[in-house]
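Trainee: Generate coordinates for the sequence data below:
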Amino acid sequence: MDSTVSHKTKKMEVLPLLFSFKGRIGRIQFTKWWLPLNSITLPLYYLNDQLAGMVAILLLWPLFALTTKRYHDFNSFGWLGVFQLLPIIGWLIVIVGCCFTVGDFKDNKYGESLYK
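Mentor: A predicted model of the protein is given here:
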């Protein structure tokens, strides 16, 4: 039996990924969804501020769901995702913490390890 850690991680279906606050996700899956969702509103601000504001409000739930699951992978509170509400510094905290930091290799109270 091979005791090395697999670099393939379990993938979550799209609806639970974007709308549920339960479970864990890895940094690649987080980055693949969080960065594009977070950048949707930027071009809209040049076209229509009100439309961009409405789209940003609609995207809050999926962005918080992604961030919560990513913090769960560190065995941390999902509430740390509120940092993404802080312009620039909050985004940097989330990007560095969630996109570049490896999660917990062991099972934790939020779910099984992604690296089994």
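Trainee: can we go C-alpha only for contacts and neighbour counts from here?
Mentor: Noted.
Trainee: ranges for the strands of this structure?
Mentor: Secondary structure of the chain, counting by DSSP state E: no strands present.
Trainee: so where's the longest helix in it?
Mentor: Ranked by number of residues, the top helix in the chain under DSSP state H is helix 49-73.
Trainee: one more, for comparison:
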Amino acid sequence: MGFGEAVRTCLTKYVTFDGRARRSEFWYFVLFQILVSIAAAIIDSIVFPRWELGGDQGPVQWLTNVVLLLPSIAVTCRRLHDIDKSGWWQLLNFIPIIGWIIMLIWTIRDGQRHQNRFGYDPKGQLSGPPGGPQDYVPPRPY
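Mentor: The predicted model follows:
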């Protein structure tokens, strides 16, 4: 999934909390949020000189943060689903440092390769039985 497709997916699924999201979808959306925040800060510093870069958030930054909040929560929920965790685990973000480190590790991890309780593998790859070739049981002839 490319940058544009990931952003489009996250913005169209802004209230979709079920299903799974690949790492590329999640991290491209994080990059999009960073770029939009930088652009909003620059616009605020030009249009509203009272707000300096690095100071308090200006109205454009505030508006972009509000608009991107729900899609961000939704894609994080779907990303956690990809590693078979409940979306509620993103509340760890409210625990400084330890929670952030745990969330970073979880969002970097590769998702489960097979269907889990939250849906099918978003990569769509059929890579054999869940435990590997040793778990393969050939069908019995009748």
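Trainee: on that earlier part again, check which residues of the longest helix of the first structure are buried.
Mentor: By 16 or more other CA atoms under 10 Å, the buried positions in helix 49-73 of the first structure come out as 52, 56, 59, 62-73.
Trainee: ok, residues contacting it?
Mentor: For helix 49-73 of the first structure, the external contacting residues (CA atoms under 8 Å, 6 or more residues apart in numbering) are 17-27, 30, 33-34, 37-38, 41-42, 44-45, 77-82, 94, 98, 103-104, 110, 113.
Trainee: are any of the residues you listed buried, and which?
Mentor: In these, burial by neighbour count holds for 17-18, 20-27, 30, 33-34, 38, 41, 44, 78, 81, 94, 98, 103-104, 110, 113, counting by 16+ other CA under 10 Å.
Trainee: Now, those residues that are in helices?
Mentor: 17-18, 27, 30, 33-34, 38, 41, 44, 94.
Trainee: Arrange these in JSON lines, one row each, with distance to Leu86 of the first structure as further columns.
Mentor: Supplementary listing: those in JSON lines, determined by distance: CA to CA, whole Å:
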{"residue": "Leu17", "distance to Leu86 of the first structure": "23"}
{"residue": "Leu18", "distance to Leu86 of the first structure": "21"}
{"residue": "Arg27", "distance to Leu86 of the first structure": "21"}
{"residue": "Phe30", "distance to Leu86 of the first structure": "19"}
{"residue": "Trp33", "distance to Leu86 of the first structure": "19"}
{"residue": "Trp34", "distance to Leu86 of the first structure": "16"}
{"residue": "Asn38", "distance to Leu86 of the first structure": "13"}
{"residue": "Thr41", "distance to Leu86 of the first structure": "16"}
{"residue": "Leu44", "distance to Leu86 of the first structure": "20"}
{"residue": "Val94", "distance to Leu86 of the first structure": "10"}
